[in-house]
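>>> Using only what follows, build the 3D model:
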Amino acid sequence: MRYTKWGGKGHWRFPAEALGNDEFGWWYGSRAGTPLRRGAEEPVIVWHDFVVLVPAAGRWIASWNSVENTEVEVYVDVTDRPVRTSERIEAVDLDLDVVRFRDGSVRLLDEDEFEEHQVLYGYPAEEIAQALATADELMAMVAERREPFGRVGDAWLAGFIAGG
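Now for the predicted structure:
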């Protein structure tokens, strides 16, 4: 999994194993101990299992976290349209993140970063509008637990945990 910022600046990258696909897209899993690396920084080790959905349609990538060491149940990055090849997944991170916490609350994160980067990176007007529309749609879907943010993501996570 490789994320960049607008203009190709390196962002987060991490290994993930292909798990399968369904009507919502392609599912990947990463185990506790997975190193996440941002640009040239030292890696950050994730101490919980998680699964990732690259949607068949949409401009986002979502992660479901196991309960160990995290208050975040679901984390969705607003991106450009992800590109999936046999070797990797690539997407441009457009800053906005939709998060559902274990207590059920849902928040939109990094609006300030999104505003700052519109100027710094020169986001085109159509990308700004698309990112905001995507964030609005995701806020509703995640809060209302519309699939895949209901039982589907939880089932993929449970299956991944059980298989390991």
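>>> Going by C-alpha atoms from here, please, whenever you check contacts or count neighbours.
Fine.
>>> For the chain, which segments count as helices?
Secondary structure of the chain, counting by DSSP state H: helices at 111-120, 125-144, 151-162.
>>> between the longest one and helix 111-120, how big is the angle?
Angle of helix 125-144 versus helix 111-120, following axes from the mean of the first three to the mean of the last three CA atoms, to 10 degrees, is 170 degrees.
>>> structure for this one too, so we can compare:
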Amino acid sequence: MSAQQPADQDFSPVLPTEPGTLVGSRMSKWDGTPHWRFDAVYLGTDEHGVWLGYRPGTHFSRPGREYRTKSPGLLVFGDVGWVADIYRDHPRGARLYIDLTTVPQWRAMPDAGTPDAGPVFEVTAVDMDLDVLAYEPGTERARTRGESFIDDEDEFAEHTARYGYPPDVVARVRADADALLAAVRAGEPPYDDTTAKHWFAVLDDLAIS
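The predicted structure follows:
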């Protein structure tokens, strides 16, 4: 399995098209252990990927931990190996959190359209441990940890040994993390304020309608 290509080269993704459509995000680790799971709404698609949004009170869970969000957020699923979570009014001053992953894969749920069926679409990916984080300048965490950095290097090294990540996957994830950190520090889209404001406006309009 590569961090950059779907396991099935003939995989043909089925993506939502209607803003407001409920999407279940179901992440896992390399060995299949469930990781973060939550539901969000489809906002749209642009050159950066597929955008989802969630509102305050959204339930996030993984084995051993769960919480409800206190602020809204955006998610952009790139067509390569990363998923970015962009925050607004985060209580700890977080600005964004990028998960390095395998290529996100999309599918329509077979029971979509039936009562209480849940999400109409599902997106899955394998979390590859490394994360790129950014905090708002001047916040306590920015002063103590830095405004932007790569996190979970120790977990990546541990899981590389435990799960036997292929060398090409290790090299690709490492290179992608470095490239994403550089893009965040340079304020390149979609990590700029203008892009985030646009998609938050879409989310806000859906909440009002």
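>>> got the helices of the first structure as JSON lines, with mean neighbour count and distance to residue 29 of the first structure columns?
Below are those laid out as JSON lines (neighbours: other CA atoms under 10 Å; distance: least, CA to CA, whole Å):
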{"stretch": "helix 111-120", "mean neighbour count": "14", "distance to residue 29 of the first structure": "28"}
{"stretch": "helix 125-144", "mean neighbour count": "16", "distance to residue 29 of the first structure": "20"}
{"stretch": "helix 151-162", "mean neighbour count": "16", "distance to residue 29 of the first structure": "7"}
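>>> Centre of the first structure to the edge, which residue is at the far end?
Relative to the centre of the first structure, the most outlying C-alpha is that of residue 119, 23.4 Å out, by CA atoms, centre = their mean.
>>> To which residue of the second structure is it aligned?
Residue-level alignment of residue 119 of the first structure against the second structure, with TM-score structural alignment as criterion, gives residue 161.
>>> With residue 170 of the second structure as the reference, measure out to its match.
Here the distance between residue 161 of the second structure and residue 170 of the second structure works out to 11 Å (CA to CA, to the nearest Å).
>>> what do you get for residue 195 of the second structure?
Applying CA to CA to residue 195 of the second structure and residue 170 of the second structure gives a distance of 30 Å.
>>> Does residue 38 of the second structure touch residue 52 like I think?
No. Assessed by CA atoms under 8 Å, residue 38 of the second structure is found out of contact with residue 52, at 11.3 Å.
>>> ok, those two, which is more surrounded?
When residue 38 of the second structure and residue 52 are compared for neighbours, residue 52 comes out ahead with 28 against 16, by other CA atoms under 10 Å.
>>> gap between that one and residue 196 of the second structure?
In this structure, residue 52 of the second structure and residue 196 of the second structure are separated by 12 Å, where distance is defined by CA to CA.
>>> Mutual contacts of these two, please.
Taking CA atoms under 8 Å, 6 or more residues apart in numbering as the contact rule, the neighbours common to residue 52 of the second structure and residue 196 are residue 74.
>>> thinking again about what came up before, nearest to residue 51 of the first structure, of the helices of the first structure?
Judged by CA to CA, the one of those that comes nearest to residue 51 of the first structure is helix 151-162, at 5.7 Å.
>>> which secondary structure elements does the closest one contact?
Helices and strands in packing contact with helix 151-162 of the first structure are listed as strand 50-55, strand 60-65; criterion 3 or more CA pairs under 8 Å, 6 or more residues apart in numbering; DSSP states H and E.
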